[in-house]
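Asks: Model the structure of this input:
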Amino acid sequence: MAPLGDGGAAAAAASNNLTALAFVTLKHDGEREFMFYRNPSADMLLTEAELDLGLVRRARVFHYGSISLISEPCRSAHMAAMRAAKAAGVLCSYDPNVRLPLWPSPDAAREGILSIWKEADFIKVSDDEVAFLTRGDANDEKNVLSLWFDGLKLLVVTDGDKGCRYFTKDFKGSVPGFKVDTVDTTGAGDAFVGSLLVNVAKDDSIFHNEEKLREALKFSNACGAICTTKKGAIPALPTVATAQDLIAKAN
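Replies: Model (predicted):
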C-alpha cells in the first residue's frame, strides 16, 4: 500500500490471530466462486477500542461492506466507526458485497445487510445483489426502487458488462459498459466503486449534476472493465491513464 500513499496509519496488528484468506476459482467465462479461510480471523476480532475514530472523522468518505456485520466484536466496531463518520458529516458509502458462505444463512445475510441500509449516503449494489435483497427481478425498476429511501443521495446498480444504472432523487438513467476480453471478474466491483468514490471525494456536486455523474460512471465502468482483463484483483486494477485510454478508444 505504501506506493499508493497509504502509510498504514489505520492498521492494527493481531499477531495471535489468523489472517483471513479468500480462494477464488474461475469459470470459463471469467465469473468466479469463493472459498474462505477465517472463523475466527483477525478482522473478525477487531474491537471498538482499536479504532482510530479521529481518522474516521477527518475522512471525506467512509466506505464499508457487510462482512464486518456478521459477528462480534467486529460488528460493534463497524457500528461505532459508522456512527462517528455520520456525526462528523463524513459521506457514508455502502457496498454490501454479499458473500453468502460467510453468513449463517441467506436470511441472516439479508437481515444483516439491510439492518444498516438507511445509514448510507451512497449505495452500490450489483444486479445479483438486488435480486437477492428484494427476492425479485433486478431488471424490474420497482424492485430496485424498493431499496431507495429518503436521505439517500445515490443508488447505483452494476449490471456486469452492460454497464450500470443510477438513481437519485432528481434523475435516473443508465451508462453503457465497455466490451473487453474478460479473463477474471474478481475485483471489478471494487475497481468500479473505488474509482467512483475518488471522483465523489473530489467533487460531491456529482450527486446533483447528471452530466458530471454520467462522466464519473463512464470512468468507473472503464475501470471495472479493465479489471476483468487480467487474473487477480489487485494486479488488474487500472490506472487513470489506462481507463482514459479505453474511453477514448470507445469514443
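Asks: CA only for contacts and neighbour counts going forward, please
Replies: Fine.
Asks: which stretches of this structure form strands?
Replies: 21-26, 32-37, 61-64, 91-94, 122-126, 154-158, 163-167, 172-176 (DSSP state E).
Asks: got TSV for these, with mean neighbour count too?
Replies: Output for those, formatted as TSV (neighbours: other Cα atoms under 10 Å):
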stretch	mean neighbour count
strand 21-26	12
strand 32-37	13
strand 61-64	19
strand 91-94	22
strand 122-126	22
strand 154-158	23
strand 163-167	21
strand 172-176	16
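Asks: helices or strands up against the longest helix anywhere in the chain?
Replies: Using DSSP state H, we find that the single longest helix of the chain is helix 210-227. For helix 210-227, the packing partners by 3 or more Cα pairs under 8 Å, 6 or more residues apart in numbering; DSSP states H and E come out as strand 163-167, strand 172-176, helix 188-202, helix 240-250.
Asks: Would you do the same for the sequence below? I want to compare the two.
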Amino acid sequence: MSTWDKADVIKVSDEELQFLTGNDKIDDESAMSLWHPNLKLLLVTLGDKGCRYYTKKFHGGVEAFHVKTVDTTGAGDSFVGALLTKIVDDQSIIEDEARLKEVLRFACSCGAITTTKKGAIPALPTETEALALLKGGE
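Replies: This is a model prediction of the structure:
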C-alpha cells in the first residue's frame, strides 16, 4: 500500500489537483477521483478563492479572506499548520461539518495573513492575528 493510500488527511492545491488528475478541471468530480477508502478528509486549496473539503459524509467550500497580497510564499504551509493544530487534539472535528468549516475558516485566515507580508516564516500569523481577521479585523 502506498503512502498516499495510508493517509487520513490529504491537502492539495488547485494546481496539484490538475497535475494529479491530468486534466484542467478543478471540480468535485476531479477532487473525488483522488479519494481512497482510508481517507477521512481531502482538501483542495484554491488560493484567493478559499478551499473545498470532502469527507465520507459531506463536502463543501469555505471562502477566502480578501487581503492585500504581497507574497504568497508560505500561505499553503500556514493553512496546513493551522488546520493540524486544531484537529490533532480532536479528530472528531472531521466528522462534524459545522466544526470543520470553523477550523477551515481559521486555516484560511492564517493563509491569508501570511500573504500580506514577504517571506514564509516571518509572515506566519499568531493565533491572535488569525482570530482578529475571523472577527472582521485586519
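Asks: Provide the TM-score value for the superposition.
Replies: After superposition, the two chains reach a TM-score (TM-score structural alignment, normalised by the length of structure 2) of 0.95; 136 aligned residues with a Cα RMSD of 1.0 Å.
Asks: hang on, the earlier thing: will you turn the strands of structure 1 into TSV that also has distance to residue 139 of structure 1?
Replies: Output for those, formatted as TSV (distance: least, Cα to Cα, whole Å):
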stretch	distance to residue 139 of structure 1
strand 21-26	25
strand 32-37	22
strand 61-64	25
strand 91-94	21
strand 122-126	11
strand 154-158	10
strand 163-167	10
strand 172-176	12
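Asks: ok, residue 246 of structure 1 - contacts?
Replies: residue 222 (Cα atoms under 8 Å, 6 or more residues apart in numbering).
Asks: Residue 93 of structure 2 too?
Replies: Counting by Cα under 8 Å, 6+ apart, residue 93 of structure 2 has contacts 87, 99, 100.
Asks: same thing but 10 Å
Replies: Contacts for residue 93 of structure 2 were tallied using Cα atoms under 10 Å, 6 or more residues apart in numbering; they are 86, 87, 99, 100, 101, 102, 103.
Asks: what's the neighbour count on the second one?
Replies: Other residues near residue 87 of structure 2 come to 14 when the count uses other Cα atoms under 10 Å.
Asks: Skipping its backbone neighbours, what lies nearest it in space?
Replies: Closest residue in space to residue 87 of structure 2, ignoring its immediate chain neighbours: residue 93 at 6.4 Å, by Cα to Cα, 6 or more residues apart in numbering.
Asks: what's the counterpart of that neighbour in structure 1?
Replies: In structure 1, the residue matched to residue 93 of structure 2 (TM-score structural alignment) is residue 206.
Asks: Could you do residue 109 of structure 2 as well?
Replies: Checking with TM-score structural alignment, residue 109 of structure 2 has residue 222 as its match.
Asks: swap in residue 82 of structure 2?
Replies: Residue 82 of structure 2 maps onto residue 195 in structure 1, by TM-score structural alignment.
Asks: what about its match, neighbour count?
Replies: 23.
Asks: quick one, what contacts the nearest residue to it once chain neighbours are set aside?
Replies: Nearest non-adjacent residue to residue 195 of structure 1, counting by Cα to Cα, 6+ apart: residue 220, 5.5 Å away. Residue 220 of structure 1 is in contact with 163-164, 177, 188-199, 214, 226, 243, counting by Cα under 10 Å, 6+ apart.
Asks: change it to 7 Å
Replies: Residues near residue 220 of structure 1 by Cα atoms under 7 Å, 6 or more residues apart in numbering: 192, 193, 195, 196.
Asks: now it: how far from residue 79 of structure 1?
Replies: 28 Å (Cα to Cα, to the nearest Å).
Asks: got it, and residue 164 of structure 1?
Replies: Residue 164 of structure 1 sits 29 Å away from residue 79 of structure 1, taking Cα to Cα as the criterion.
Asks: One more: residue 145 of structure 1?
Replies: 25 Å.
Asks: Map residue 38 of structure 2 onto structure 1.
Replies: In structure 1, residue 38 of structure 2 lands on residue 151 (TM-score structural alignment).
Asks: How many neighbouring residues does its match have?
Replies: Counted with other Cα under 10 Å, residues neighbouring residue 151 of structure 1 total 12.
Asks: Good, we can wrap up now.
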